[in-house]
Each structure stands twice: as structure tokens, then as C-alpha cells.
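Participant: just the structure for this:
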Amino acid sequence: MKFRIISLPEFFRRIIRRKPLRSATTLKTPLNRCLSLAHLTAFCVSSIIGIGLYDLAGQLVRKYTGPSTVFNYLIVSITVVSTSLCLAELTTLMPRAGSLYIYTYVTFGECAAFCTGWIMVSVMIINTSATAKAFSDAVNRLTNGTIRHWSNANLPSLGNSEIVDSTPDLLAMVFLILLALATLSGAYISMTASLVFSGLTVIILIALSVSCFVLGDVNNFHGEDSFLPYGFKGLLEGSLLSIFTVSGFEYVANASEEAKDPRRDIPIALVLSVLTCTMANLLISFGIAYVLPHWKIIDREQKNESWVSTQLRLKEAFALQFRLNAIICKTSITVHATEFLLKGSTRVFDLILKFTCGFSEFFNTNSKAPIPRWNQVNLSYTVLNVVSVLTDLFGEFWMTLYMKNHYQASTFSHFYCLRTILGGTN
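Facilitator: Alright, predicted model coming up:
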């Protein structure tokens, strides 16, 4: 690669130059177009359903909507489906990996695209690491903390700090290595695995919801100001909060360059996944209100335990099975959520190196699995370094943003707008 000195006017001309629309709308790509409608739908479900479902559902019923959570999700579904259709229009016009990076490059120029792309990559790396830590937490719950206790006893301590963990999280690191290898195998294999985990997640969520309706009582909807306990103000505030539970669908645009027919499949996948995830969240929230009166739900701040054991006072015979299903579902969510974050960040990283930095050699693909392998390895190494010392700092930030009373509904709406513009995750 040759470098040369350019003049200052040429420099400013280059940082505001825009990518030609014609090159962004073509369907020709070095990547393998192998993803079907089912793969794209599963990918979108992976990006929408998150760990916050378990914590947010109980808080939504307890503090904002009560049993009227049905109307809450009706409002949210109309808003989010409309937004997803707007995204579908952009994606079908420019079916390229990179989503917001490409859209910004075409409309605002190279400098804005460069900043947007690196923000997307940074947020994805942080969220991938945090999700891997969530997986480690889920497995430790299943083993009663055996792995964590062994790490604390046998691995060197890094000291007590709010920035780094006391010991490296080996389980999260192994989890990321396995997912990186799965992603290196190619889009079809990794997305098929994501399809399986997405199906497992939806099935378990339906099973949990059915359990709530079997064990609950319709009389729990009565009392404490009845069906709409917090009025229309609480309903609207809950709707703004619920947007977080069905956001993240914009990342399906990263898979458009590997879709068989992106202009037909992506709009369908967006609508199907948004409706599926909205229905799953609705059933979980409505099930909580059905099985336990909303004024008796225990706040997370009062008792830091999973809602499946504290908020749903099930019969003893069902308690262990219910908790186990919830943990398996949480583990399933972390698996395919981490996979889609790792894949999405790699695609954006590829485009930044190719178009903005000029390192097109890193975009070279392999004939057996046409993906940029070097970028996948480099990004996976970066994520491993982050997760090896990451604490619950990022998780606590998100949960604080969700749960604390002094954050008003306007904060959530403003943060969501900012998150959508900059390409954050849920």
C-alpha cells in the first residue's frame, strides 16, 4: 500500500465525500448469499430478545401498568412495526452489511460514517463482553457457583476494584472462543445454530407463560385500583420503557449482504420478529400479573433474586422446574445474542477498514467459508481481552437505567432515540 501527502483542501474534500448510491444498491458481493427467511427472522429475534426481559417484565407490571400491560404492548407494537418498516425501506434500497455505517456514508459523508462505525463497533464489543458475563452467571447459577468458587480459589487475584474483576472469568472466555470458532465456520452454520437457539428461547418463553396462566387466578386482576392502577400516565410511561424490550431489530441489516433475497426477505423477517418478540414479552408480563397481584410483586432493589423465584410464588412442585426453564432460556438468549453481536461488529469493522482506512487486504475472504477471517480473529481477540477483566459494571449501568425511580420516561425516550441513531444494543 502506497501513501502520499495531500493538501489541506483535498483532505477536507475527502472527509466529506459520500459513497455513490449506485455502488451501495448493487446485489454483487464477495460474501456468500446463503441466508433464508428463517435465518433472518432468527437473527432478528436474537437481536431483540435480551436478558432484560426477566428483570423488566416484573418492574413494568409493578410500577407502571399493572394488568393493563396488554394495552401497553399494543401501543409499543404499532410504534415499533412502523419503525421497522422504515428500516426495511432503507435495507432493501441498500442491501449491504454495515447498516448505519453504510447509510451514513451515503447520506452524510465519510467523516460522519467513520465516527458512527467506530461507535457501533465499540458498543458491540462492550455488549458482547457483558453478554458473555451474563452467560457465565447463568451457568454458575446452574452449578451453585462451583466454577466461580474454583476460580476465586485457584486463579491469581487482581484485587478489589469497581473497574476490573477480582479474577479472570474463564467460563466467559471459553464461551467466546467457541462462538468465535462457530462464526469462523461461515454464515450458514452459525446462523443455523442461532435459528435453533431462537426457537428454543421462544418455546421456553411460551412454556413459562402457559405455566403462569395454569397456576394463576383471574381474581389477581381485581383490587388495588383494579385493571389500570396507575392511570393512562403510567400506561404511557410503561410503553416508553417497553420499547427497550423490542428494540435491536436494526441489526438485521448487517445480514442483508448474505441474504438470498434481501429485498423480499428482510421486510418480512423484521415484521415477523417484532411481532413474535412483542407477543413473548406480552405473555410474560401478563402472566406475571395473572399469577400474582401486581402490588405484591417484590422490587429488585428490595430483594436481589430472579423474578421466577420471588415474584411468582408457585407451588413447590413447580418452583424448581420453573426456575430451571428460566435459566436455560437466559442461557439460550446469551448464546445467540453474543453470536449476532460478534458477527455484526465484524461486518462493520470490515467496512471501516475497507472504505475509510483503505486496508482492503483485511477484507479478503476464504473460498470455503466466504467471510473476512482476519477481522473475525482480531475482533474476537479484542473481546476476549475485555471480557477477561470485565465486571458487572456495564450490566449494572443498564439495569440502573432500567430500574431506578429517578429516571423518568422522557429519559428512556431520549436515550432510545440516541441509541437508534448511534446503533446501540438492548
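Participant: from here on, just use CA atoms for contacts and neighbour counts.
Facilitator: Will do.
Participant: most residues in a single helix of the protein, which one?
Facilitator: helix 316-351 (DSSP state H).
Participant: so what secondary structure elements neighbour that one?
Facilitator: Other elements packing on helix 316-351 under the criterion 3 or more Cα pairs under 8 Å, 6 or more residues apart in numbering; DSSP states H and E are helix 37-48, helix 110-142, helix 170-184, helix 187-215, helix 307-310, helix 373-389.
Participant: give the buried residues for the fifth one.
Facilitator: This points to helix 307-310. Judged by neighbour count using 16 or more other Cα atoms under 10 Å, the buried positions of helix 307-310 are 307-308.
Participant: which residues are in contact with that helix?
Facilitator: Identification of contacts with helix 307-310 by Cα atoms under 8 Å, 6 or more residues apart in numbering yields 54-55, 58, 297-298, 319, 322-323, 326.
Participant: how many neighbours does residue 233 have?
Facilitator: By other Cα atoms under 10 Å, the residues close to residue 233 number 11.
Participant: next, the distance between the ends of stretch 249-264.
Facilitator: Stretch 249-264 has its terminal residues 17 Å apart, counting by Cα to Cα, to the nearest Å.
Participant: in that stretch, what's buried?
Facilitator: Buried residues in stretch 249-264 (16+ other Cα under 10 Å): 249-263.
Participant: does residue 376 really touch residue 180, like I thought?
Facilitator: Yes - using Cα atoms under 8 Å, residue 376 makes contact with residue 180 at a distance of 7.4 Å.
Participant: tell me, how many neighbours does residue 29 end up with?
Facilitator: 11.
Participant: ok, the one 3 residues further on next?
Facilitator: A count of neighbours around residue 32, defined by other Cα under 10 Å, yields 18.
Participant: to compare with the earlier structure, here is another sequence to fold:
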Amino acid sequence: MAEKQSRGCLPEESFQSMGNYWRALRQTGFRLVDRITARSLVADEIREVLARSGQEMKKTLSWWDLMWFGIGGVIGAGIFVLSGQEAKESSGPAVVLSYGISGISAMLSVFCYTEFAVEIPVAGGSFAYLRVELGDFVAFVAGGNIILEYIMGCAAVARSWTSYLATLINHKPDDLRINVSSLPRDYSQLDPLAVVLCVAICSATVLSTKAASHFNSVTTIVHIFILLFIIVTGLLYADSSNMKPFAPFGASGIFSSAAVLFFSYVGFDAVSTMAEETKNPPRDIPLGLVGAMSITTVAYCLLALTLCLMVPYSRIDPDAPFSVAFETVGLGWAKYIVSFGALKGELKA
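Facilitator: Okay, the predicted model is just below:
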């Protein structure tokens, strides 16, 4: 009896004896091949996800809700982190075209996500779709890439948040960072405020998902009004001569910039994970995702055009492009509105 009880405490039958262990070890190759080539069935995937959830989620979301979730999840980092950097370093005023190319690529991805989300309306997102279509191994690799993607996105947004906060209080971004000369040049500026921001937002989300959702809705509305302010006010100070030369780095600069700017559209995939909570997935998911991506692409292109019309691309500040652009055209007061909007938008993002 004691022997049976001790064996029952072991995690796997393979480790209950040396004989079992060696037999299991000889099967490693076959198990690995099976793991790489195994695919999940749609019905099994739906049952597994529902079993992990414990109970079925309430279907309360419409296409209108999904569209605003998508807009709120995407708009943010692409405007306040990458637009100035890519315009100055890779594409010049042609950054408008780069945003358009990235938007088309993102829309094609949206069509794929839409098809999968309608076919498999579960909360597993792309991981669940890949398990069914390509197998466990590809899903595992893609899941790791998605986690890395969001880690890099959060880090970039949090670091940019420090830059806009510095602009808001009339300081340079480096004033709020710690320079460690013993570290390599590209890694020597530590950003403690960015770390505090990430920890605070993570803690708030864990403590109350509902409160985080309300906060996201409010900040999205405020964010959109500030974006409209940037476009309307910025175009009043537009100078068409700033668009020349249009593509100083050539076609290669446009496409290399488009590859980086695709990062701006990260977040739309989160909408597909809400399929389980959607009232009518075949109708609401396509409308919500395509609507969100269309509005986001137009907004990005208009904002990039506004920035490049306000100041020459060579004078764009890569840390806080819009705040410094308004200051350059003599609207010093406007930079505070823009910086506040950037802080809000990046907290949401």
C-alpha cells in the first residue's frame, strides 16, 4: 500500500522506475514527431477552451464594440513612438506612403484573423487557430513570438511615455533617465519611470479588469479628440515646401520604413480573442475588425502628413515629434495638449 501511495505521488508513469524511464526515453523521437505534426480539431479546441474558462462567456459584444476595442488597442504607439523616427531616419515625407503600405498589410492580416475567428469563435486567438490549421509546434512558436511582440511594444510605448512627460514639464527626455557609462552605448540609458509605469498598469489590470476596461474607454475618447486637434490645428500651419524632397531615401527607405511601421498596427489581433463574447461572430467580427483597421490606417496617414507638412523631416524630433513640431511653428501652448494626449494614449495602449 505504501509503495502504491509513493508511486501515486510521482508526476509521470515514465519516472516510476528505471525501466519505465528508459522505455520512455527510446520513444522521445516518435513523441517529438507526433508533437510537431499533431493538429487540434475545431470541436476539440472549442471544448478545451470552454473547459478552461469554467463557464461560457456572455455574448454581449456587437461589431460597434469590437471596432472601438480595435481602435483603442491599435492607435497610440504608432503615432507617438515611430512616426517621427521613421520620417527622419528612413523615409522622409514618404512616411505617409509607408503607413499606407503597412495598413494594407495589416488589413490582409485582419482578413485572415476574421476568417479564423468566425470558424473558431473562442478566446484562444491566433494560438488556437494555428493549433487547428498548422499544428501544436507552429502554435507554440507563434505564441512565443506574440508574447515577445507585446513585450517589445510595451517597452517602446513606456519609454516614449517618459519622453512626452519630460516635454510636458519642460525638460529633455534624457533628464528623466539614468545614464550608465559602463553599459554599451545603445543600452546605457535606463528608464526607471518606464518600469514603474509598466508595473503600475499591470497591477491595476490584475486588480480590476472592469475598471481597466472603463479607463480604456474614457482614454480612447479623450485620445480621439486630441488627435483631431493635432490634425486640424497642424494643417493650419502646413507648408507644402516641407514635402520636398518627398522620398529622400528612395523606394528602399519607404519599404524598410513600412516594415517597421507595421509594428504600429499591433493590437488588432486582440479583438479576435473576443469572438467567444460576440453576439453574432460571422457578422460582427468582420465589421468590427475591418472598420477598426480602416479608421486606424486613415488616422495614421493623416497624422503623418500633418507632421511632415508642419516641419521639414530633417528637423523632426524622434522622441516627441508632435510636441516639438507645434513648438517649432510657434504654438508652444499646444505642445502641452499634445503631450497630455500622448501620455493618455500610451497609458491606454
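Participant: what's the closest of the buried residues of stretch 249-264 of structure 1 to residue 132 of structure 1?
Facilitator: Closest to residue 132 of structure 1 out of those is residue 251 (18.6 Å), distances taken as Cα to Cα.
Participant: what sits against that closest one?
Facilitator: With Cα under 8 Å, 6+ apart, residue 251 of structure 1 has these contacts: 44, 47, 99, 344.
Participant: residue 220 of structure 2 -> structure 1?
Facilitator: Under the alignment (TM-score structural alignment), residue 220 of structure 2 pairs with residue 198 in structure 1.
Participant: how about that match, nearest residue that isn't a chain neighbour?
Facilitator: Leaving aside its sequence neighbours, residue 198 of structure 1 sits nearest to residue 42 (Cα to Cα, 6 or more residues apart in numbering; 5.7 Å).
Participant: flag every buried residue along the longest helix of structure 1.
Facilitator: 322-323, 325-351.
Participant: what mean distance separates stretch 196-215 of structure 1 from the matching residues in structure 2?
Facilitator: For stretch 196-215 of structure 1, the mean deviation from structure 2 after alignment is 1.7 Å (mean Cα distance after the TM-score superposition for structure 1).
Participant: give the buried residues for that stretch.
Facilitator: 197-202, 204-206, 208-209, 211-213, 215.
Participant: looking at those residues, which one is closest to residue 422 of structure 1?
Facilitator: Closest to residue 422 of structure 1, out of all of the buried residues of stretch 196-215 of structure 1 and judged by Cα to Cα, is residue 198, at 25.7 Å.
Participant: tell me if I'm right that that closest one and residue 331 touch.
Facilitator: No - with contact defined as Cα under 8 Å, residue 198 of structure 1 does not reach residue 331; the gap is 11.2 Å.
Participant: got the contact list for the equivalent of residue 215 of structure 1 over in structure 2?
Facilitator: Using TM-score structural alignment, the partner of residue 215 of structure 1 in structure 2 is residue 237. Contact analysis of residue 237 of structure 2 by Cα under 8 Å, 6+ apart lists 309-310, 329.
Participant: can you rerun that using 7 Å?
Facilitator: residue 310 (Cα atoms under 7 Å, 6 or more residues apart in numbering).
Participant: likewise for residue 212 of structure 2?
Facilitator: 204-205.
Participant: how about residue 297 of structure 1?
Facilitator: 62, 311.
Participant: cool, and residue 140 of structure 1?
Facilitator: Taking Cα under 7 Å, 6+ apart as the test, what residue 140 of structure 1 contacts is 146-148.
Participant: residue 168 of structure 2 now?
Facilitator: 336, 339.
Participant: just residue 114 of structure 2 next, same as before
Facilitator: 285-286.
Participant: what does it align to in structure 1?
Facilitator: Alignment note (TM-score structural alignment): residue 114 of structure 2 maps to residue 88 of structure 1.
Participant: next one: its match from residue 260 of structure 1, what distance?
Facilitator: Counting by Cα to Cα - residue 88 of structure 1 and residue 260 of structure 1 are separated by 16 Å.
Participant: what do we get in structure 1 for residue 320 of structure 2?
Facilitator: Checking TM-score structural alignment: residue 320 of structure 2 goes with residue 306.
Participant: right, and the match of residue 220 of structure 2 touches residue 44 too?
Facilitator: No - Residue 198 of structure 1 is not in contact with residue 44 according to Cα atoms under 7 Å; the separation is 9.3 Å.
Participant: right, I'll call it a day here.
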